[in-house]
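In: Here is a sequence together with a model predicted from it:
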Amino acid sequence: MPISDLIDRTIKEIAPLDETAMAAARARQDQLTKPLGSLGRLEELSIQLAGIFGEATPAIRKKTVILAAGDHGVVAEGVSAYPQDVTPAMVMNFLGGGAAINVLSTHAGADIIVLDAGVAADLPPHPSLRSVKVGRGTDNIAVGPAMTREQAIWCLEIGIETAREQIAAGSDLLACGDMGIGNTTPSSAITSVVIGADTGITTGRGTG
């Protein structure tokens, strides 16, 4: 069943990893002055990047972290140790450069942009903030759907469009993150549906 033109087109554009580039990257790793496989996961990631870029030694010149912020109606059920007004406070912390992701991004030489995809508060303008509100938070999934199908599609399209914009602006590598009090509850619910697992397996202690 088609979802939307943009989403369907994007899915079709996703190509398999370049096996030739990965083989060349793996061979290069084995020629370096180190024990075979000694860098563990880092070696695996470098080989995967070679497959994505289609080059044995891809050059990553510009990196961008995209943070999407939004609130979750399920916080009304007491699923978080923190109140919902922490969400806009954390967004302002991101924009002010005071959060852990700012430190990590600076260390990695990555830019940060923040999307207000549904914070249940009005945020002041900022050069690194983009307002793409789908709503002022979602509805409570404990009593009904968190959002409509149309809103869910809109969220996916916002993500695709943002990624395309950053790539067009020269980004070679994108990292995604999210902020929203109560976010691990819908994450666990979605994971349970996608992989068919009981929520007792996909749900941890969270902040509580």
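Out: Nice, thanks for sending it over.
In: use CA for all of it now, contacts and neighbours both
Out: Fine.
In: Next, the residue lying farthest from the centre of the chain: secondary structure please.
Out: For the chain, the residue at maximal distance from the C-alpha centroid (Cα atoms, centre = their mean) is residue 33, at 34.9 Å. Secondary structure state of residue 33, per DSSP: H, G, I helix; E, B strand; the rest coil, is coil.
In: Could you measure from it over to residue 39?
Out: Using Cα to Cα, to the nearest Å, one gets 12 Å for the distance from residue 33 to residue 39.
In: Which helix or which strand is home to the residue nearest to the spatial centre of the chain?
Out: Among the residues of the chain, residue 176 comes closest to the average C-alpha position under Cα atoms, centre = their mean, at 2.7 Å. When secondary structure is defined by DSSP states H and E, residue 176 falls within strand 173-179.
In: alright, now check it against this:
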Amino acid sequence: MELQQLMAAIEPADKAWEEKAWDRLRSQIRPRGSLGRLEEMAARVGGMCRSLAPDLSRKLIFTMAGDHGVAEEGVSAYPQEVTAQMVFSFVQGWASISVLASHVGADVRVVDCGVAADLSPEWAVEHRKIGKGTANIAQGPAMSREEAQRGILVGAELVMQAARDEGYSLFGTGDMGIANTTPSTAIVAAFSGRPVAELTGRGTGIDDEAWKRKVQVVEQALEVNRPDPKDPVDVLAKVGGFEIAGLAGAVLGAAAAKVPVVCDGFIATAGALVACRLVPTAKDYLFVSHKSQEVGHAVMYGLLGLEPILDLGMRLGEGTGAALAMSLVEAAGKVLRDIKTFEEAGVTDTGH
């Protein structure tokens, strides 16, 4: 598949089905509006799935992993080898995402989009390595335009195949990659035009000196690379990451498959932002799972025009926020499908 083919395959959610969903929600045996944002989510799901009886029980999270050359600038509290070590922990089922996904009944697949280390072929990982980590964005572009497009297609094809061939109906996106809040900050700075210092958080917990260095590194990356905000692939190639490309592709793949996708926090939302700048109607299929503690995240979901489902003070990544929010998106689907209307239940509607 080519990127243009993927983009052309994305259709808006069906507004007629969304309105039918609202009609059903307003007719259910409860006070109108009494389930608040769950009703908004349920109506959106109806429009995405073209159904009043969606089944979102088959849930799958793709945790995209990749390394970043910019780690050599000292922008992270952890060394780069932690990326591969954490991928191993995901495979073993020890990590935060493993536990929270299991809790909500979601499967997890880890994708090696560009980990710097050679991962064992025996690990239960989707081996889709585009390169062994990106180049240092403070010195030049992260990757070539062709590599950025390949990364997008990796994410899209994995989601589309899982929806088509395995019956998954609700997707989540998560990330793993030491130093990946730095390219994510560069992406939101490029798209928003806001000062870098207003968008830069502390990632894995860096101190004041490292934070100042991180701001300088992002500013330098933007100065050196001059990403074009009107060309999302250019932004991704110049200041992004291999796993961020995969995250963008996952959103586009879900939109092409007409299934909902829940993005995680700062890094996953950076990928979602790239996707929705490429194909604005992809946003019709997107939920933002939670409000990350990363300061630039609010600007990201503001640019998307979407409100996060949860605010738990989280800033981990991996797909942890997506896992928790997926359970609420699934619940919204059940609200639409399973709560009887007054007519179905034989209950008198007083119009309350």
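Out: Cool, got the structure. Note that this is a predicted model, so its numbers are computed, not measured.
In: And the strands in structure 1, which stretches?
Out: If you assign secondary structure with DSSP state E, the strands in structure 1 sit at 63-70, 110-118, 129-131, 173-179.
In: Looking at these, spot the one closest to residue 200 of structure 1.
Out: Minimum separation from residue 200 of structure 1 across these (Cα to Cα) falls at strand 173-179, 22.9 Å.
In: The closest one vs strand 63-70, what angle?
Out: Calculated by axes from the mean of the first three to the mean of the last three Cα atoms, to 10 degrees, strand 173-179 of structure 1 forms an angle of 20 degrees with strand 63-70.
In: Pull up the aligned stretch in structure 2 for strand 173-179 of structure 1.
Out: Residues 170-176 of structure 2 are matched to strand 173-179 of structure 1 when aligned by TM-score structural alignment.
In: In contact with residue 343 of structure 2, which residues?
Out: If a contact means Cα atoms under 8 Å, 6 or more residues apart in numbering, then residue 343 of structure 2 has residue 27 as its contacts.
In: tell me which element it is part of?
Out: When elements are assigned from DSSP H and E, residue 343 of structure 2 belongs to helix 342-345.
In: Find the nearest non-adjacent residue to residue 117 of structure 1, please.
Out: Taking Cα to Cα, 6 or more residues apart in numbering, and ignoring the residues beside it in sequence, residue 117 of structure 1 has residue 133 as its nearest neighbour in space, at 4.3 Å.
In: doesn't residue 114 make contact with the one you found?
Out: No. Under the criterion of Cα atoms under 8 Å, residue 133 of structure 1 is not in contact with residue 114, lying 11.9 Å apart.
In: one step back: what is the strand holding residue 176 of structure 1 packed up against?
Out: Using 3 or more Cα pairs under 8 Å, 6 or more residues apart in numbering; DSSP states H and E as the contact criterion, the secondary-structure elements in contact with strand 173-179 of structure 1 are strand 63-70, helix 86-96.
In: returning to that earlier point: tell me which of the strands of structure 1 lies nearest to residue 52 of structure 1.
Out: In this view, the strands of structure 1 are compared for proximity to residue 52 of structure 1 by Cα to Cα, and strand 173-179 is the closest at 10.5 Å.
In: Pretty sure residue 287 of structure 2 sits in a helix.
Out: No. Secondary structure of residue 287 of structure 2, determined by three-state DSSP: strand, with no helix assignment.
In: what about it, distance to residue 247 of structure 2?
Out: Taken as Cα to Cα, the span from residue 287 of structure 2 to residue 247 of structure 2 is 14 Å.
In: all helices of structure 1, in order?
Out: Listed in chain order, the helices of structure 1 (DSSP state H) span 5-13, 19-31, 41-53, 86-96, 100-108, 149-168, 184-195, 199-202.
In: what about those, which gets the closest to residue 59 of structure 1?
Out: Among the helices of structure 1, helix 41-53 comes nearest to residue 59 of structure 1, with 8.9 Å by Cα to Cα.
In: What residues in structure 2 pair up with that closest one?
Out: Using TM-score structural alignment, helix 41-53 of structure 1 lines up with residues 37-49 of structure 2.
In: And for the residue opposite residue 110 of structure 2 in structure 1 once aligned, the neighbour number?
Out: Under the alignment defined by TM-score structural alignment, residue 110 of structure 2 is paired with residue 114 of structure 1. For residue 114 of structure 1, the count of nearby residues is 23 (other Cα atoms under 10 Å).
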